[in-house]
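Student: mind looking at a prediction? Sequence and model below.
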Amino acid sequence: MHTQSRNLTVLAALLPLAAVAACGSQTVSVGSTPVTGVRWNVESVTVDGATAQAPESAYVEFPSADRARGYNGCNSFDAEAEIDGDTIRIGRSTVTMSMCMDKKQRDFEKTFSRAIGGSNEARTDGDHLTLTTDDGDTIALVKERPAPLTGTEWTVTSLLSDDVATSLPKEVAGRARMTLEKAGEAGKDGAATGSLGCNRFRAKAEFRDGHLTLGRPVTTRVLCQGPRMATERALLKLFAQKLSYEIQGRTLTLTAPDGTGAVAGAGRG
């Protein structure tokens, strides 16, 4: 039976990331496997000998050696953490308070919440990470493979300006999307297609030396108002120039030389 009290404080919303961001970005490993800066998808959770399979969306990540955050299939959490050798301690946590309608999600959330807090023995095996509590409960995780740059539909979630990310207005959320295609045979050019939040577009795309260059886009001519048009104008500035790109898990960051850019997430198949 469970006797250890889990140190979880439930709040209505997550603390702002700026307030909980850790200093430094040094990679921390368990054994020879880096555990920070990696998105770990939850495979299953075992509590009191009973194993529950995780929803596909559940994950845990350690952005630094003193933070843990993730999603339990129903709510997001952000917690204090400490990685010391093969021990990972999860401390006080803030948790969103969404009410999931699916009973399986609610049941898994309860199981996950019992297992995630306190001191855990960490064991790695290739792309797998297992956290085991003092009570013998376990969380089985597997490293998420980065989404491929091409062939993935990327949905823009925020705009960048000098390393500051601003979420898209709700009127535009989910509307701005882009799919990249590499050059094919017979001289076919690479391409970028999708929606700018208002109009659809197509443009040439060139991949070279870790950079992406988007040509001038051909767009439809719908006239949108307010946030949709403002977002479209901001995204249009990323065309006709060389962009640096970075993929972390299922997140793509595009950055122009002047520090502007966009952050996008990959949809799950």
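Tutor: Received it, and whenever you're ready, just let me know what you need.
Student: CA only for contacts and neighbour counts going forward, please
Tutor: Noted.
Student: which ones are touching Ile83?
Tutor: By CA atoms under 8 Å, 6 or more residues apart in numbering, the residues touching Ile83 are 28, 65-66, 89.
Student: adding another structure so you can compare the two:
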Amino acid sequence: MKRTTRVKCAALAAVGTTLLAACGTESGTGHDTIVDGEKTTSTTGIADVEWVPQKVTVDGKEYVLPKNAEDAHIGFAPGTADPDVGGGDSGGSVGCNSIGADAEIDGDTVRITDLVQTLMGCPDPLGAFEAQFTSVFEGTHKAKVTERDGTRTLTLTSQEGDTITLREKAPPALKGTRWVIDTKAHLTLGKDDTVTGSLGCNTFRGEAVVKGGVIDFGRLATTRMTCGPAAMKTERELAGILSGKVSYQQKRDSLRLTAASGESVTARAE
């Protein structure tokens, strides 16, 4: 659901693709503190991260995300406040309906406005959790980020004192994940410096060594099935990209592979 997010850094109106991470320590909590093994960190960098709701507290009563809410996720993506231009993908789901909203992040203040959602019926306890989440989510919040054992937790506290607690979702591992390019083509990088997958028609395997932002593909051994002209053309193009030293950029569940020729392909974690 396309919504918008505005990001401000201290007194600067920094709107667009530059995230809070580029604002240094001007915004947020300033410096880290550690209490009982839990580190309170700066609120910089909460945008463009996938967060999983954990619980909502309303009037002192706690509502915990049900175990069957496997698809729950909330994100604050960069964008523009002008709906005619388009915006980010702020919002997500708590496991039932899709939620969209405009979000503005100004230091440790997060403002959620213009919340909309689909209208599917959700059985309890998921329905009850979603109702409480959306009732608190829209509004102005103070954000606090804590970290324990490498996992970050984001707490949003409303002006009424209600809270939403979210945990950062770890990105999929580069190795061992099935990266899907289209409905048929995919690849999996092994921990033993191998790669297996499909070019869309023929399957393949070979050597692939990951080092310093580069994947060095050895010669791929493929099956020799004959497919239609369009499929074979796509296979040749993909095989050309998965050859030699290929740079990669992983952003959450997206993996972009760029060959020395400049040709590239983007895959999604499955």
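Tutor: Thanks, I have it. All values derive from a computational prediction rather than experimental measurement.
Student: hmm, back to that, among the contacts of Ile83 of the first structure, which recur in the second structure?
Tutor: With both residues aligned by TM-score structural alignment, their matches' CA atoms under 8 Å as the criterion, the subset of these whose aligned partners also touch in the second structure is Arg89.
Student: which of the contacts of Ile83 of the first structure has the most neighbours?
Tutor: Compared across the contacts of Ile83 of the first structure, Ala65 has the highest neighbour count, 23 neighbours, by other CA atoms under 10 Å.
Student: now do the aligned partner of Arg177 of the first structure in the second structure against Thr18 of the second structure, distance only.
Tutor: In the second structure, the residue paired with Arg177 of the first structure according to TM-score structural alignment is His186. According to CA to CA, to the nearest Å, His186 of the second structure and Thr18 of the second structure sit 31 Å apart.
Student: so between the two, which is more surrounded?
Tutor: The neighbour count for His186 of the second structure versus Thr18, taken as other CA under 10 Å, is higher for His186 (21 against 14).
Student: residue contacts, the more buried one?
Tutor: Contact criterion CA under 8 Å, 6+ apart gives 178-180, 197-200, 267 as the residues in contact with His186 of the second structure.
Student: how many other residues sit next to the residue nearest to it when sequence neighbours are not counted?
Tutor: With CA to CA, 6 or more residues apart in numbering as the criterion, His186 of the second structure has its nearest non-adjacent residue at 4.3 Å, and that residue is Val180. By the measure other CA under 10 Å, the count of residues near Val180 of the second structure is 20.
Student: Val180 of the second structure contacts Ala267, doesn't it?
Tutor: Yes. Shown here, Val180 of the second structure and Ala267 form a contact pair, counting by CA atoms under 8 Å, at 5.0 Å.
Student: Phe239 of the first structure in helix, strand or coil?
Tutor: Secondary structure, DSSP: H, G, I helix; E, B strand; the rest coil: Phe239 of the first structure is coil.
Student: that one matches what in the second structure?
Tutor: Aligned against the second structure - with TM-score structural alignment as the criterion - Phe239 of the first structure pairs with Leu242.
Student: and its match, how far from His186 of the second structure?
Tutor: Computed with CA to CA, the distance linking Leu242 of the second structure and His186 of the second structure is 11 Å.
Student: what residue is smack in the middle of the second structure?
Tutor: The C-alpha lying nearest the average C-alpha coordinate of the second structure belongs to Glu50 (CA atoms, centre = their mean; 4.0 Å).
Student: residue in the first structure matching Ile74 of the second structure?
Tutor: Checking with TM-score structural alignment, Ile74 of the second structure has Val60 as its match.
Student: just give the number of residues close to that match.
Tutor: Neighbour count for Val60 of the first structure, taken as other CA under 10 Å: 22.
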